[in-house]
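Enquirer: Sequence plus predicted model, see below.
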Amino acid sequence: MKQIYRSKTAFVLGWVWLAFVAFNVWDLTARYNGKPSLVAGAVLGALTAVVYLVALRPATVVTEEGLEGRNPLRSTFVPWASVNDVVVGHTINVSYGAEQMLRLWTPMSTARERARAQRRAAPKQQRGRFKTEPTLSKAEQAAAEAFAGKTHADWVGEQITERAESARRRDVEAPPAHASWAIDSFAVLAAAIALVVVAVVI
């Protein structure tokens, strides 16, 4: 089963930006007035390329066969048995093969998110004789314990580690990891550059 992990905030804001751009493109087309419209379109195109690269494309994809890290300009696939170690800091860093490193762009762990996770892990002090906290169901308690003191990045890092250890226990033969340039990213960049050239030349 394929699971895709992203920064939800960045992903949502990216789609909000695309909606904003779509409205402005319609407006620029309906009220076309030559050079100023072309320049505005080129600026929107350049900004949209940046938003796509840093907000919409990055993803961590977990499949049965291995881990795929989609970064702005490259995609790297690492079979589970090739994963050597997983270290979670600000980003998730996966070492594999012969001292190779895959730095996943998402999910990231900010200082604020880590502080919130530590507050969740701290024991809650009960004041007075009456409980002010709602009673959680067993499933909610289990979820709270699983995430106590952990950020989203920590949790995803654990999933990657568990999959890799399971593959090593089963002694699965690891096919070679491979990386490729992101054709979609270069297509978006090429379109943005074309818009800028048109705005400058015409």
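Expert: Thanks, I have the structure now.
Enquirer: Only C-alpha atoms from now on, for both contacts and neighbour counts.
Expert: Fine.
Enquirer: quick one, longest helix in this structure?
Expert: helix 8-30 (DSSP state H).
Enquirer: hmm, who's touching it?
Expert: 37, 41, 44, 48, 51-52, 55-56 (CA atoms under 8 Å, 6 or more residues apart in numbering).
Enquirer: Now do the helices in this structure.
Expert: Using DSSP H, helices in the chain cover 8-30, 35-51, 111-121, 138-147, 152-169, 183-201.
Enquirer: Show me what counts as buried in stretch 31-44.
Expert: Neighbour counts over stretch 31-44 (16 or more other CA atoms under 10 Å) mark 37-44 as buried.
Enquirer: Using TSV, lay out those together with distance to T29.
Expert: What follows is the buried residues of stretch 31-44, written out as TSV (distance: CA to CA, whole Å):
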residue	distance to T29
S37	8
L38	10
V39	13
A40	11
G41	9
A42	13
V43	15
L44	13
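Enquirer: Please identify which of the residues you listed is nearest to N93.
Expert: Nearest to N93 out of the buried residues of stretch 31-44 is L44 (CA to CA; 33.2 Å).
Enquirer: Please report how far the closest one lies from M101.
Expert: 34 Å (CA to CA, to the nearest Å).
Enquirer: what does H152 give?
Expert: For H152, the distance to M101 - CA to CA - is 21 Å.
Enquirer: Could you check which of the two is surrounded by more residues?
Expert: H152 (19 against 15; other CA atoms under 10 Å).
Enquirer: dropping in the other structure now:
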Amino acid sequence: MTTPEPTPEPSHEPSPGSTPEQPSAEQPSPDRVFRSVLGIASGVFLLALAALFAGDVMLRGEGRSPWLALAGLVLAVPLIVAFTIRPAVYANDDRLKIRNPFRSITLPWATVADFRAGYSSEVFTQDGEKYQLWAVPVSLRQRKKAARAAARAAQGDARGRTPATSGARGSSSSSGAAFADQTLADLRELLASRAAAPGSRGVARVRWAYEIVGPAVAGLLLLVVLAATG
């Protein structure tokens, strides 16, 4: 009776000439996008209005009028887009990206110090730089309303009212909380949780929006040339 030979265990050693598998690169976390819906809507309306008026002049105008309308449209369109549709704030686990009318600012979380909403929403860096958040407009009307409600609630507490009795009059402060306040609260939460993370290190980067500046300058130069030669 013969004894079967043992089956050799499969070897885990890489064969000659083979390349060991590399771990896949970590994918960046998805962005949270903060934008003004009212700003986008107003931008679309203004673009349609500009196209309507300029198109009418270019089709029916005489002499230099169509050229002036074209130059005005080339100048107006990028400016309308810059101040209404373009502004946005992108935030993920590693960095904050601010898209303002004429610049894009990328700030790793380790470079961010704080946020503030006064007359405008702003971010401060560890180096003392300040950048506005055009995509997060501040409603001064809501801010004043919330401040008055908070002042009434404070007076009620000073007079000995309980939270239950003073909450009825102070509830407007929570319902009237500004969009900017909620957005900045979300960004502060991300900053607190990610500022010390290894992936959040780096330096701030600022880039001019040449895709906006270039067409606007071209339209302005065309207007100047038409005016000088008229």
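Expert: Looks like it came in fine. All figures in this text were calculated on a predicted structure; none of them were measured in a lab.
Enquirer: Distance to R74 of the first structure added to the helices of the first structure, as CSV?
Expert: Converted to CSV, those look like this (distance: least, CA to CA, whole Å):
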stretch, distance to R74 of the first structure
helix 8-30, 18
helix 35-51, 15
helix 111-121, 27
helix 138-147, 31
helix 152-169, 20
helix 183-201, 9
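Enquirer: What separation do you get for the counterpart of K35 of the first structure in the second structure and G230 of the second structure?
Expert: Mapped onto the second structure by TM-score structural alignment, K35 of the first structure lines up with R64. R64 of the second structure sits 8 Å away from G230 of the second structure, taking CA to CA as the criterion.
Enquirer: Spit out the contact partners of D171 of the first structure.
Expert: With the criterion set at CA under 8 Å, 6+ apart, D171 of the first structure makes contact with A81.
Enquirer: ok, now P58 of the first structure?
Expert: With contact set as CA under 8 Å, 6+ apart, P58 of the first structure has these partners: 6, 69-72, 105-106.
Enquirer: Near the spatially closest residue to V213 of the second structure that is not a sequence neighbour, how many other residues are there?
Expert: Closest residue to V213 of the second structure apart from its sequence neighbours, by CA to CA, 6 or more residues apart in numbering: F102 at 6.9 Å. Using other CA under 10 Å, F102 of the second structure is surrounded by 17 other residues.
Enquirer: what sits against F102 of the second structure?
Expert: 82, 208-210, 212-213.
Enquirer: what lines up against it once you look at the first structure?
Expert: F102 of the second structure maps onto L73 in the first structure, by TM-score structural alignment.
Enquirer: again with L75 of the second structure
Expert: Per TM-score structural alignment, L75 of the second structure is aligned with A46.
Enquirer: ok so, going back, pull out the buried positions in the longest helix of the first structure.
Expert: 10-11, 14, 17-18, 21, 25, 28.
Enquirer: likewise stretch 168-187 of the first structure?
Expert: Neighbour count says stretch 168-187 of the first structure has 168, 174, 177, 182, 185 buried, by 16+ other CA under 10 Å.
Enquirer: Next: stretch 111-130 of the first structure.
Expert: Quick answer for stretch 111-130 of the first structure (16+ other CA under 10 Å): 114, 117, 120.
Enquirer: Pipe those residues into a markdown table and attach distance to P79 of the first structure per row.
Expert: A markdown table is the format used below for those (distance: CA to CA, whole Å):
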| residue | distance to P79 of the first structure |
| --- | --- |
| R114 | 29 |
| A117 | 30 |
| R120 | 34 |
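Enquirer: between those, which is closest to L195 of the first structure?
Expert: Nearest to L195 of the first structure among these, with distances taken as CA to CA, is R114, at 41.0 Å.
Enquirer: Trace the closest one over to the second structure, please.
Expert: Under TM-score structural alignment, R114 of the first structure pairs with R143 in the second structure.
Enquirer: measure the nearest residue to that match once chain neighbours are set aside to L184 of the second structure for me?
Expert: Counting by CA to CA, 6+ apart, R143 of the second structure lies nearest to A178, which is 6.6 Å off, once chain neighbours are set aside. For A178 of the second structure, the distance to L184 of the second structure equals 10 Å [CA to CA].
Enquirer: now swap in G219 of the second structure and tell me
Expert: Counting by CA to CA - G219 of the second structure and L184 of the second structure are separated by 36 Å.
Enquirer: contacting residues for the match of K35 of the first structure?
Expert: Here R64 of the second structure is in contact with no residues (criterion: CA under 8 Å, 6+ apart).
Enquirer: how close does it sit to Y131 of the second structure?
Expert: 42 Å.
Enquirer: And for A147 of the second structure?
Expert: A147 of the second structure is 25 Å from Y131 of the second structure, by CA to CA.
Enquirer: what's the closest non-adjacent residue to Q3 of the first structure?
Expert: Q3 of the first structure sits nearest to V62 (CA to CA, 6+ apart), 5.1 Å away.
Enquirer: aligned partner of that neighbour in the second structure?
Expert: Per TM-score structural alignment, the equivalent position to V62 of the first structure in the second structure is A91.
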